[in-house]
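> predicted structure and sequence below. I'll ask about it afterward.
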Amino acid sequence: MWKWLHPYAKAETAYNLCYRLLPYFSWLAAITLIAGSIWGLLYAPSDYQQGDSFRIIYFHVPTAIWSMGAYTSMAICGLIGIVWQIKNAELAVYAMAPVGAAFTFLALVTGAVWGKPMWGAWWVWDARLTSELILLFLYLGVIALYNSFEDKRTAARAASILAIVGVVNVPIIHYSVEWWNTLHQGASITKFDKPSISPDMLWPLLLNIAGFLFIFAAIVCLRLANQILINDARRPWVKALVEQSSTESTSSVKGKHNAV
């Protein structure tokens, strides 16, 4: 069932896959974010209650969604790394952590900016906000744990265990507005039978949600490729890659010199 994972246990294969996917994710992120942001900020109708202040939704909701999605992905990679002993999956945990932490921080900041005119306060100890803050601390804990060990294999395994344990916070964030009496509004777009948001507002939001996903994927591909290079710095395939890059750079310089 999991045989499709086996080729990507090889560092060189995973590295090449990251750089094949990187330009696609980058272009998709640029196209969807530009289209969604322009549509949402300039052309979507104003909310009948919140006016134009609601437009921060086009950044708050995507970052909040993928703050949870990134952590769930970390937990899955951590589980794969520990159970199937795939080192690249453990490296992916650390590659995702700073990106997920940035998304979580942005979700908290944009939520505070949105909450000030709605609630009259920048911060309240609401169940959704508090559990999202805990998520940020979990991300920082994974990053700190990875950097606290000299042996990076041990560090990656410890970080993976924390990611797996901490994933229990994700459903708490998602269902907090249903389990407790909170100020935070309920779901608007996950009610697929009848989303409680106008289609004119919904479509640019969906574009930005996709855009932030592609940003996440692009940055993780770049970070994972770099982590693989650092981890395998002494391997023959990395030395061959460096020599090839040096040869191409030298040829390029000579070509420019001859042209001049």
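Sure thing, it's come through.

> alpha carbons only for contacts and neighbour counts from here, please
OK.

> for the helix or strand hosting Trp27, name the packing helices and strands.
Using DSSP states H and E, Trp27 sits in helix 11-38. Other elements packing on helix 11-38 under the criterion 3 or more C-alpha pairs under 8 Å, 6 or more residues apart in numbering; DSSP states H and E are helix 199-231.

> output the contacting helices and strands for the helix it packs on.
helix 11-38, helix 57-83, helix 87-119.

> now the ones you listed as a markdown table including distance to Val242 and mean neighbour count?
Formatted as a markdown table, the helices and strands packed on helix 199-231 follow (distance: least, C-alpha to C-alpha, whole Å; neighbours: other C-alpha atoms under 10 Å):
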| stretch | distance to Val242 | mean neighbour count |
| --- | --- | --- |
| helix 11-38 | 13 | 17 |
| helix 57-83 | 28 | 22 |
| helix 87-119 | 20 | 21 |
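
> to Trp237, which of those helices lies closest?
helix 11-38 (7.1 Å; C-alpha to C-alpha).

> that closest one: how far from the chain's middle?
Distance of helix 11-38 from its chain centroid, counting by C-alpha atoms, centre = their mean, to the nearest Å, is 13 Å.

> next one: stretch 187-205
The answer for stretch 187-205 is 22 Å, by C-alpha atoms, centre = their mean.

> ok, residues contacting it?
Here stretch 187-205 makes contact (C-alpha atoms under 8 Å, 6 or more residues apart in numbering) with 35-37, 39-40, 44-45, 57-58, 62.

> among the residues you listed, which one sits closest to Thr104?
Looking across the contacts of stretch 187-205 and measuring by C-alpha to C-alpha, the closest to Thr104 is Pro62, at 10.2 Å.

> and the closest residue to the closest one other than its chain neighbours, what does it touch?
Sequence neighbours aside, Ile209 is the residue nearest to Pro62 in space, at 4.6 Å (criterion: C-alpha to C-alpha, 6 or more residues apart in numbering). By C-alpha under 8 Å, 6+ apart, the residues touching Ile209 are 58, 61-63, 65.

> putting a second one here so we can go through both:
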Amino acid sequence: MWAFIHKLGSPKGFYAISARWLTPLWLAAAALILIGGTWGLAFSPADYQQGDSFRIIYVHVPAAFLAQSIFVAMAAAGFVFMVWKIKLADMAAAMMAPLGAGMTFVALFSGAVWGVPTWGTWWQWDARLTSMLILFFLYIGVIALRGAFASRDGGARAASVLAMVGVINIPIIKYSVEWWYTLHQPATFSITSKPAMPAAMWLPLLLMVLGFYCFFIAVTLMRTRSEILRRESSKRWVRALVEEQR
């Protein structure tokens, strides 16, 4: 087990092992998003209060879940990089950041679109909305810090520290609807209680969430593999791999 983890932590080992995961992940992401999206957007029943405008959740909720999960993953990777100096962790964190920023933007924009028919406005300085906006700025800060230093290691350390400090915003996002008065509705899913919506509504949402996560993992693996080749271009195994592909 430890030998596998050690191999997975090396750029060469990760590059070889991750090749086996890409195709199944892409296929799973495509199938789950296609089935869940078609089911939710076209065939699930309309909400008795919100009508068809509720269907925005099939994009909004998976994007919001992913935006928060990616930042937690970045903070964990930053911790691994800072403590154990595993450069693969920093590569993965760097490749996650743009996707996390994109998902945060999608969550904010889709929430604004939903807010017009529901709240009558595009934006409210609501606790959940404001903390999600802060998350977006944290992503931008992490990305900017990587390019703000003359040395790559200096930028990597600064970005890792910001991610580890900024992760405190994640529980604030999650519990903001419970801690403060907020317009935002409570969580759609709860481990301890039955879903408030019928299965015809939450099952396609679950498929979309799983599809988004498969998409995230596939994109991260693909981009990390490219970053490995870029950073390790002087290594013998990379040169041999490039020669084989010519």
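Happy to help now that I have it. On a predicted model such as this, the values are computed, not experimentally measured, just so you know.

> could you get me the TM-score between them?
Remark: TM-score between the superposed chains equals 0.96 [TM-score structural alignment, normalised by the length of structure 2]; 246 aligned residues with a C-alpha RMSD of 1.3 Å.

> ok, back up a step: output the helices and strands packed on helix 199-231 of structure 1 as CSV; include the columns distance to His257 of structure 1.
Shown next, in CSV, are those (distance: least, C-alpha to C-alpha, whole Å):
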stretch, distance to His257 of structure 1
helix 11-38, 29
helix 57-83, 46
helix 87-119, 39
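
> so which of those is nearest Gly186 of structure 1?
helix 57-83 (12.0 Å).

> look up how far Trp203 of structure 1 lies from Ser196 of structure 1.
According to C-alpha to C-alpha, to the nearest Å, Ser196 of structure 1 stands 13 Å off from Trp203 of structure 1.

> Arg223 of structure 1 now?
30 Å.

> with neighbour numbers in mind, choose between the two.
Arg223 (20 against 16; other C-alpha atoms under 10 Å).

> test my guess that the more buried one contacts Ala95.
Yes: with contact defined as C-alpha atoms under 8 Å, Arg223 of structure 1 and Ala95 form a contacting pair (5.3 Å).

> wait, Asp232 of structure 1 sits on Lys239?
No: applying C-alpha under 8 Å as the test, Asp232 of structure 1 and Lys239 come out as separate, 9.4 Å apart.

> so the closest residue in space to Ile215 of structure 1 that isn't next to it in sequence versus Ser245 of structure 1, what's the distance?
Excluding the flanking residues, the one nearest Ile215 of structure 1 by C-alpha to C-alpha, 6+ apart is Ala29, at 5.4 Å. Using C-alpha to C-alpha, Ala29 of structure 1 is found at 27 Å from Ser245 of structure 1.

> mean distance, the helix holding Trp27 of structure 1 to its aligned residues in structure 2?
Superposed on structure 2, helix 11-38 of structure 1 shows a mean distance of 1.0 Å to its aligned residues (mean C-alpha distance after the TM-score superposition for structure 1).

> tell me the angle of that helix relative to helix 87-119?
20 degrees (axes from the mean of the first three to the mean of the last three C-alpha atoms, to 10 degrees).

> so helix 11-38 of structure 1 versus helix 199-231, what angle?
Using the same axes, to 10 degrees: helix 11-38 of structure 1 against helix 199-231 is 150 degrees.

> what range in structure 2 matches helix 11-38 of structure 1?
Mapping helix 11-38 of structure 1 onto structure 2 (TM-score structural alignment) gives residues 11-38.

> next: stretch 50-64 of structure 1.
Residue span in structure 2 matched to stretch 50-64 of structure 1, by TM-score structural alignment: 50-64.

> please compute how far the matching stretch lies from its chain's middle.
17 Å.

> got the end-to-end distance for that stretch?
20 Å.

> what does stretch 48-67 of structure 1 give?
End-to-end distance (C-alpha to C-alpha), stretch 48-67 of structure 1: 29 Å.

> next one: stretch 186-200 of structure 2
20 Å.

> find the centremost residue of structure 1, please.
Phe216 (3.9 Å; C-alpha atoms, centre = their mean).

> need the contact list for that one.
Contacts of Phe216 of structure 1 (C-alpha under 8 Å, 6+ apart): Val99.

> just to revisit the earlier point, look up how far Leu135 of structure 1 lies from the residue nearest to Ile215 of structure 1.
25 Å.

> relative to helix 11-38, how tilted is whichever helix or strand Trp237 of structure 1 is part of?
Take DSSP H and E as the rule and Trp237 of structure 1 turns out to sit in helix 236-259. Relative orientation of helix 236-259 of structure 1 and helix 11-38, computed by the same axes, to 10 degrees: 60 degrees.
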